[in-house]
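Asker: sequence-free structure coming up:
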């Protein structure tokens, strides 16, 4: 076995873990290949020429996108970068194989909007999910009943089975927070207005708030933190759209920000802009009601709905 060149990056610290999803493996491998190329002072064009492909394919590989013949091209690229350690090569190829598996959203591919797929693909790999929601109960914490109403409002002409499938995909995301291996911490800030906004019959919101209370009191209480942003916060903390910031435990995975609009989304990666949105979310956390008071606020709202016969 040849010795690994000193100073060349290694991917052996990133373990193959199917529960993190295929996209995380591709992104980690892509960043590793980019660093290997940089350590040899090679451009994307240099590598493309050496492995017999196009610069755009090299760029897509390094961005973690799906490409044709990924395992073969990864082997060629690493060879072009003079990576000769057998263990390093074997581990990199095993990560490439994992990246070829179906995406986590694949079972709902016919129903999940394309703009949300990048978030669904990466959030299972997050160490922490930090989110702000100004209009709705955050998707991870919705009941199926509430989710179906929300989805129906956005897709009024969709058939019932599609609405139900979309709702199952949305609420099923909470399961990753309860998994035994590498569960992400979920930190969400929700506007107080969400608790006042009607959602179908009054009973729908009553059962939704019951669900929030059950989550915060149940087995996930140490992994889920919910804060309420009061109306008194005013325009100081006003943000007109949902924000999700993903922070990963692995050095090869950079921060990811998801900014959702009505029928589209922006995805931002890496430091800089992602850091700016994280700071914005931290400010919202500081202005919102502390998490240890959330249960009291929810129980008070539940009692109010009960008095009004919800």
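Answerer: That came through, no problem. A quick note: this is a predicted structure, and the numbers were derived from the prediction, not measured.

Asker: from here on, contacts and neighbour counts on C-alpha atoms
Answerer: Noted.

Asker: ok, which stretches of the stretch 101-250 of the chain are strands?
Answerer: Using DSSP state E, counting those that start in this stretch, the strands of the stretch 101-250 of the chain run over 126-133, 185-191, 224-229, 243-248.

Asker: Presented hereafter is structure B, for comparison with structure A:
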């Protein structure tokens, strides 16, 4: 059930107070542990303030709740299954004329199968309930309509590090089916997928994944994220720099057909 903002803040504040009481510490002590002010902790507990997710990460760690506070925050303030910091990006994905994405460690949500997404989310959110996991899976799969070959006019260019294909999410069978899905999407006329193999010299993308979205009448938006938060940037100097890096990544990667052959080879290894 989706609560009103006021009730959501109140419920979250009550749980923070309960966890703090269980820990046997004061608001001031919690603030010191989380590097936050006592006034900020008090405002949360009274339901006056809804903290941003990165602050919840700090409180969760300070109280050693094993991400139960984080899971509660996600369910209360991201009831559609999307992290609060990703909602605006999901809107931009639907409006985009072009999406360029580079992934260093895991497949992007736009291409994940349900079972890959479920395994990935479960590992990343061990304290989440089954309902919360399934809600997040539905939200992730729901975003994929932006790449529908019959309905979408969005151009999607993806560059993957080989590590994305080698990290086993779930089990080898899940990976084989996931790479089969990746190959199917790669054959769409509006999609290109390239792989940067292990051993590539002077790899231009070792500092992390990013998403570069082009929206008509708005321009480019670059998006990067951490476990706790996401950052969209529209500054032209920054977006142009990321566009340059993406060009370098495409140059370092195998061409499209060779990349598909490479993905197929790894898929067959999983299927043995």
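Answerer: In hand now; what should we look at? From a predicted model like this one, the values you see are computed outputs, not experimental measurements.

Asker: Could I get the strands of the stretch 101-250 of the first structure in a markdown table, plus columns for mean neighbour count and distance to residue 237 of the first structure?
Answerer: A markdown table is the format used below for those (neighbours: other C-alpha atoms under 10 Å; distance: least, C-alpha to C-alpha, whole Å):
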| stretch | mean neighbour count | distance to residue 237 of the first structure |
| --- | --- | --- |
| strand 126-133 | 22 | 11 |
| strand 185-191 | 22 | 10 |
| strand 224-229 | 24 | 9 |
| strand 243-248 | 23 | 13 |
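
Asker: Please identify which of those is closest to residue 57 of the first structure.
Answerer: strand 243-248 (25.6 Å; C-alpha to C-alpha).

Asker: how close does the helix or strand that that closest one is followed by sit to the second structure?
Answerer: Once strand 243-248 of the first structure ends, the next helix or strand along the chain (criterion: DSSP states H and E) is strand 256-260. Mean deviation of strand 256-260 of the first structure relative to the second structure after superposition (mean C-alpha distance after the TM-score superposition for the first structure): 0.7 Å.

Asker: what stretch of the second structure does strand 256-260 of the first structure fall on?
Answerer: Mapped onto the second structure with TM-score structural alignment as the criterion, strand 256-260 of the first structure occupies residues 221-225.

Asker: for stretch 204-215 of the first structure, same thing?
Answerer: Using TM-score structural alignment, stretch 204-215 of the first structure lines up with residues 174-185 of the second structure.

Asker: Tell me which residues are up against stretch 228-244 of the first structure.
Answerer: Here stretch 228-244 of the first structure makes contact (C-alpha atoms under 8 Å, 6 or more residues apart in numbering) with 129-134, 189-193, 257-261, 283-284, 287-291, 294.

Asker: gap between the two ends of that stretch?
Answerer: 16 Å (C-alpha to C-alpha, to the nearest Å).

Asker: just to revisit the earlier point, could you export the strands of the stretch 101-250 of the first structure as CSV, including distance to residue 150 of the first structure?
Answerer: Below are the strands of the stretch 101-250 of the first structure laid out as CSV (distance: least, C-alpha to C-alpha, whole Å):
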stretch, distance to residue 150 of the first structure
strand 126-133, 14
strand 185-191, 16
strand 224-229, 20
strand 243-248, 18
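
Asker: Could you check how far stretch 115-128 of the first structure is from the centre of its chain?
Answerer: 2 Å (C-alpha atoms, centre = their mean, to the nearest Å).

Asker: Tell me the buried residues in it?
Answerer: Judged by neighbour count using 16 or more other C-alpha atoms under 10 Å, the buried positions of stretch 115-128 of the first structure are 115-116, 118-128.

Asker: and the two most separated of these?
Answerer: Once C-alpha to C-alpha is applied, those give 115 and 127 as the farthest pair, at 22.2 Å.

Asker: Map residue 94 of the first structure onto the second structure.
Answerer: By TM-score structural alignment, residue 94 of the first structure lines up with nothing in the second structure.

Asker: ok, now residue 280 of the first structure?
Answerer: Under TM-score structural alignment, residue 280 of the first structure pairs with residue 245 in the second structure.

Asker: which non-adjacent residue is nearest that match?
Answerer: Leaving out its chain neighbours, the residue that sits closest to residue 245 of the second structure by C-alpha to C-alpha, 6 or more residues apart in numbering is residue 204, at 6.9 Å.

Asker: counterpart of that neighbour in the first structure?
Answerer: In the first structure, residue 204 of the second structure lines up with residue 237, judged by TM-score structural alignment.

Asker: What's the local residue count around its match?
Answerer: Residue 237 of the first structure sits with 19 neighbouring residues when counted by other C-alpha atoms under 10 Å.

Asker: Residue 243 of the second structure now?
Answerer: Using other C-alpha under 10 Å, residue 243 of the second structure has 18 neighbouring residues.

Asker: can you tell me which helix or strand it belongs to?
Answerer: With DSSP H and E as the criterion, residue 243 of the second structure is inside helix 236-252.

Asker: tell me the angle that helix makes with strand 155-161.
Answerer: Counting by axes from the mean of the first three to the mean of the last three C-alpha atoms, to 10 degrees, helix 236-252 of the second structure lies at 70 degrees to strand 155-161.

Asker: Against which helices or strands is helix 236-252 of the second structure packed?
Answerer: With contacts taken as 3 or more C-alpha pairs under 8 Å, 6 or more residues apart in numbering; DSSP states H and E, helix 236-252 of the second structure sits against strand 191-196, strand 210-215, strand 219-225.
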